[in-house]
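# sequence-free structure coming up:
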């Protein structure tokens, strides 16, 4: 199975464990799909919508917060993992400026006022790329994620985390996979074109629908 995941320097993933129920589509998307389902984390703290023909798979919690957390993986209709949600993740939201030769591009963003944080931060959806992905790797990477707004855009590269409770936060994210690029198309050209696909619109709608139920 192709696994879309981002290798980032900051922390382990956290995924949300959920229970399913039918519900109306979430906001923040332009997908033409008629049928969406709703999932609530097993701790009842978060809920999000996703296409009815996709699946949510519970995973062992990746939490490093003593208070615990949940983890889930969202798979598309073909069984490919398109996003992962983890909660109970303690990640230091402090980052260094990228090297001067790092190219940061932001393709799409949307505020998420319904996702509250006990730390008083503002969250948003973002789809962006950085090249190279790290000082030791030359390959670029593009990720879509729910993040906490910290500093100037691009300042923290691809720090794909958001704050949630007073002690920790989470990560609801995935990456544009290199195999999606068409023949003769570079990874970054493919990442830029991906924004205009139905799959991206579904993924964005799903991530933007994440909200607090506390």
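Here it is on my side, so go on. Worth saying up front: this structure is predicted, and the values here are computed from it rather than measured. Numbers count the residues shown, from 1 in each chain.
# only C-alpha atoms for contact and neighbour calcs from this point on.
Will do.
# What count of nearby residues applies to residue 193?
Other residues near residue 193 come to 14 when the count uses other CA atoms under 10 Å.
# ok, and it, which helix or strand is that part of?
helix 187-194 (DSSP states H and E).
# Repeat that for residue 201.
Secondary-structure assignment from DSSP H and E places residue 201 in helix 198-208.
# and that helix, what does it pack onto?
Packing partners of helix 198-208 (3 or more CA pairs under 8 Å, 6 or more residues apart in numbering; DSSP states H and E): strand 46-51, strand 123-131, strand 141-148.
# one step back: between strand 141-148 and the helix holding residue 193, find me the angle.
Our comparison of helix 187-194 with strand 141-148, counting by axes from the mean of the first three to the mean of the last three CA atoms, to 10 degrees, yields an angle of 50 degrees.
# Next one for the comparison:
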């Protein structure tokens, strides 16, 4: 990303990539054992699970959309509920996924940290709170919004954040340098308009400062159908139609205050 030295340090190198741990390249699987709903790192996720529905469901599918008359839907996987170690936020996730919420890895000042991985140990999203943020829009690029949804449960001071899966760049413009060109997460800033947008900035207002829950799209982590040699942005578009992506969206959009 072509920025001044100060904005590069504040946003791109130390901010957009280092902070969004789940999407900035292949990461090692978490150590043996994963977090419970109390934020420890020794046991599998053990919070309350929802059993998969059995038998025909003629009126709706697992995401609430109407189904054709007489159609049946496959059983939904069991889901569980996770509460961050600081007791402030709760979200739902597939019971087969894992949460790592390590102690002692946050900067002084506290906050919550949770890294969500799939069955293979691939990171799919990261949640962090109590973050200092800042951004300067020094360049703009073509963009597309692959998916979006408002999140009223996270409204602060009259501002309702939104979930968004979006891209930067196209066939003639590669997008920002040194930053992946597709990401999903929660944003409080204004949605882009016109034919170009600033680099992706997925942070939302959460007391006392800001928070993030999402990741850059990474074909090494996000299971994507099709030829592996396809262009990155085409892979991102394909990923938006996968079951794994729908689970990620359901997980992120379930984020809410605990209690």
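Perfect, thanks for sending it. Computed from a predicted model, the values in this text were never measured in an experiment.
# Show me what counts as buried in the helix holding residue 201 of the first structure.
Along helix 198-208 of the first structure, these residues count as buried under the neighbour rule (16 or more other CA atoms under 10 Å): 200-208.
# sorry, back to before: quick one: the helix holding residue 193 of the first structure aligns where in the second structure?
Matched against the second structure by TM-score structural alignment, helix 187-194 of the first structure falls on residues 232-239.
# Report the mean distance between that stretch and its aligned residues in the first structure.
Following superposition, stretch 232-239 of the second structure is found to deviate from the first structure by 0.7 Å on average (mean CA distance after the TM-score superposition for the first structure).
# how near is the residue of the first structure most remote from its centre to residue 190 of the first structure?
Here the first structure reaches farthest from its C-alpha mean at residue 184, the gap being 27.7 Å by CA atoms, centre = their mean. For residue 184 of the first structure, the distance to residue 190 of the first structure equals 10 Å [CA to CA, to the nearest Å].
# Likewise for residue 14 of the first structure?
When CA to CA is the yardstick, residue 14 of the first structure and residue 190 of the first structure sit 27 Å from each other.
# Quick check on the two: which one has the bigger neighbour count.
For residue 14 of the first structure and residue 190, the more surrounded residue by other CA under 10 Å is residue 14, and the numbers stand at 30 against 20.
# tell me the contacts of the closest residue to that one other than its chain neighbours?
Excluding the flanking residues, the one nearest residue 14 of the first structure by CA to CA, 6 or more residues apart in numbering is residue 86, at 2.1 Å. By CA atoms under 8 Å, 6 or more residues apart in numbering, the contact set of residue 86 of the first structure is 13-16, 61-63, 69-72, 170-172.
# Matching residue 86 of the first structure against the second structure, which residue comes up?
Residue correspondence to the second structure (TM-score structural alignment): residue 86 of the first structure is matched to residue 128.
# any idea which element that match lies in?
Residue 128 of the second structure belongs to strand 123-131 when assigned by DSSP H and E.
# Now that strand on the first structure. Mean distance?
Between strand 123-131 of the second structure and the aligned residues of the first structure, the post-superposition mean distance stands at 0.6 Å (mean CA distance after the TM-score superposition for the first structure).
# Next one: the spatially most central residue of the first structure from residue 34 of the first structure, what distance?
The geometric centre of the first structure, computed from its C-alpha atoms, lies nearest to residue 173 (CA atoms, centre = their mean), at 1.8 Å. Here the distance between residue 173 of the first structure and residue 34 of the first structure works out to 24 Å (CA to CA).
# now swap in residue 187 of the first structure and tell me
Taking CA to CA as the measure, residue 187 of the first structure falls 31 Å from residue 34 of the first structure.
# ok, now residue 165 of the first structure?
From residue 165 of the first structure over to residue 34 of the first structure (counting by CA to CA), the distance is 34 Å.
# Give me the more crowded residue out of these two.
For residue 165 of the first structure against residue 34, the residue with the higher neighbour count under other CA under 10 Å is residue 165, and the figures read 18 against 9.
# Now that that one has come up, it's in contact with residue 119, right?
Yes - taking contacts as CA atoms under 8 Å, residue 165 of the first structure lies within contact range of residue 119: 6.7 Å.
# Per the alignment, residue 33 of the first structure pairs with which residue of the second structure?
Using TM-score structural alignment as the criterion, the counterpart of residue 33 of the first structure in the second structure is residue 76.
# and that match, how many neighbours does it have?
Counted by other CA under 10 Å, the residues lying close to residue 76 of the second structure total 15.
# Also residue 109 of the first structure?
Other residues within reach of residue 109 of the first structure by the criterion other CA under 10 Å amount to 16.
# Map it onto the second structure.
Taking TM-score structural alignment for the superposition, residue 109 of the first structure sits opposite residue 148 in the second structure.
# Tell me the buried residues in the one helix or strand that match maps to?
Counting by DSSP H and E, the secondary-structure element that holds residue 148 of the second structure is strand 143-150. By neighbour count with 16+ other CA under 10 Å, strand 143-150 of the second structure contains the buried residues 143-144, 146, 148, 150.
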